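Trainee: Generate a structure from the sequence data that follows.
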Amino acid sequence: MSKVKTERNYYPHAVVGMIIGCVIACGYTIKIALDNPVEMDTYYMEKYQNVDENINEILELQEKFNANFTLAYSSEKFHKGQNEITLRLTTKRGEVVENADITLMLSRPETNKENQTLRPSRVEKGLYTFGPFTIEKEGRWQLLSKIQVGEFKGYHKDEAYAVK
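Mentor: Below you'll find the model as predicted:
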């Protein structure tokens, strides 16, 4: 008697395995996306829908603001604990501006959980002092400013580092 040679076909097993693998990969991707939500960009300190609808107007106002004013921060380094920062706002001709409406947001680049929105605690000769405020984490921080002087409106972003 001769033996009959039987061949096995693994093609259906491979297809089923790939389908199951794709389903598992999709589920894992969804889990990662839900665990790590996208943080909203806070550069304009407004909802992104509002920024999206009015971006051309915002950019036009920003150009006018940059053409008329200069802005400088007093520090690029913070220490853990109590801090204070001073913002100097002048016209391009060097005149101090004391009637500006300024909001300063202290933010970590990777998350919005530690955002601190600050208003000036005192204004003297074009120097807007914010603080005291507390920084608890070392590392990189962003200083986001929203400034309105009459019809001019501008936004500014700078970075600072917190050390021990």
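
Trainee: hey, let's count contacts and neighbours off CA atoms from now on
Mentor: Fine.

Trainee: quick one, helices of this protein?
Mentor: With DSSP state H as the criterion, the chain has helices at 11-35, 48-68.

Trainee: Ok, which of those comes nearest residue 127?
Mentor: helix 48-68 (17.1 Å; CA to CA).

Trainee: Give me the distance between residue 119 and residue 129.
Mentor: Here residue 119 is placed at a distance of 9 Å from residue 129 (CA to CA, to the nearest Å).

Trainee: who's more crowded, the two?
Mentor: Taking other CA atoms under 10 Å, residue 119 and residue 129 do not tie; residue 129 has more neighbours (20 against 14).

Trainee: Next, the second sequence, to be compared with the first:
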Amino acid sequence: MKRNYWPLFFIGIFSFVFSMIIWTVKSAISVPVIEDRSFMQKYQDVDENYNNMMEANAVFQSKYNFEFYINNVKFGLTTDDIKLSQRVLEKYSEHKNILKVGQNSLKVIVTDKLTNEKKDIKIEIIVSKTISADSDTILDNEKFTNIDGTFNSSIEIKDENNWLITGSFIVDENVGYIYIKTNAI
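Mentor: Below is the predicted model:
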């Protein structure tokens, strides 16, 4: 009597496919998920309120002069880097090589456009790697020293990498947002 091995072949194929499904699910569960916290919000909130945020920036800029210094490089209230990929930044960005490995200084000054007086600011900034959240540095008013309306702080960057500096500044219930992509050298 001749044996029929086709049922064993189908059982073997089914077992292999089923084990690969289990392996895929276990592998996917073990990989860490990094949530984008641009502008100190969930990406769903940023996506939903992006136009309102850009309008808030326009209102903020119409009322206040904003100066943000990273290692004595001056920035305005910019969000232009949000549209650019990291490769484009590496080739063409004016924001390259702003951070350095080691200590970096930050300074924020906001003045009223009408009275030219320095304003009190509520600061929320996050400096993070573009690939992981393990080196995130969150800066708020507690980490800044306020000397006559000039807010100073420092952060330590431990490795060369691509970095994202994002956050918000609140003055008299007006909110301004910043988004800078750079790298550390």
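
Trainee: re the thing from before, please identify the deepest-packed of the helices of the first structure.
Mentor: With neighbours taken as mean count of other CA atoms under 10 Å, the helices of the first structure reach their highest mean count in helix 48-68, at a mean of 13.

Trainee: by contact count, what packs against that helix?
Mentor: strand 152-163 (3 or more CA pairs under 8 Å, 6 or more residues apart in numbering; DSSP states H and E).

Trainee: Mind listing residues that contact the strand it packs on?
Mentor: Outside strand 152-163 of the first structure, the residues that touch it by CA atoms under 8 Å, 6 or more residues apart in numbering are 43-44, 61-62, 64-66, 75-80, 135, 137-148.

Trainee: so how far is it off the chain centroid?
Mentor: The chain centroid and the centroid of strand 152-163 of the first structure are separated by 11 Å under CA atoms, centre = their mean, to the nearest Å.

Trainee: ditto for stretch 153-164 of the first structure
Mentor: In terms of CA atoms, centre = their mean, the centre of stretch 153-164 of the first structure is set 11 Å apart from its chain centre.

Trainee: Now it: buried residues?
Mentor: Neighbour counts over stretch 153-164 of the first structure (16 or more other CA atoms under 10 Å) mark 153, 154, 155, 156, 159, 160, 162 as buried.

Trainee: just curious, which of these is nearest to residue 100 of the first structure?
Mentor: Comparing these against residue 100 of the first structure with CA to CA picks out residue 153 as the nearest, at 9.6 Å.

Trainee: Which position in the second structure pairs with the closest one?
Mentor: Aligned counterpart of residue 153 of the first structure in the second structure: residue 175 (TM-score structural alignment).

Trainee: Kindly report the same for residue 60 of the first structure.
Mentor: Checking with TM-score structural alignment, residue 60 of the first structure has residue 52 as its match.

Trainee: distance of that match from residue 58 of the second structure?
Mentor: Separation of residue 52 of the second structure from residue 58 of the second structure (CA to CA): 10 Å.

Trainee: Find residues that contact each of the two.
Mentor: Counting by CA under 8 Å, 6+ apart, nothing touches both residue 52 of the second structure and residue 58.

Trainee: Enumerate every residue touching the nearest residue to residue 150 of the first structure once chain neighbours are set aside.
Mentor: Among residues not flanking residue 150 of the first structure along the chain, residue 100 sits closest, at 7.6 Å (CA to CA, 6 or more residues apart in numbering). Residues near residue 100 of the first structure by CA under 8 Å, 6+ apart: 147, 148, 149, 150.

Trainee: buried subset of the residues you listed?
Mentor: 147, 148.

Trainee: if we take the contacts of residue 100 of the first structure, which one ends up nearest to residue 112 of the first structure?
Mentor: Checking the contacts of residue 100 of the first structure against residue 112 of the first structure by CA to CA gives residue 147 as the nearest, at 20.5 Å.

Trainee: So that closest one sits against residue 101, correct?
Mentor: Yes - assessed by CA atoms under 8 Å, residue 147 of the first structure is found in contact with residue 101 at 5.7 Å.

Trainee: The residue nearest to residue 150 of the first structure -> the second structure?
Mentor: Match for residue 100 of the first structure (TM-score structural alignment): residue 121.

Trainee: Noted, bye for now.
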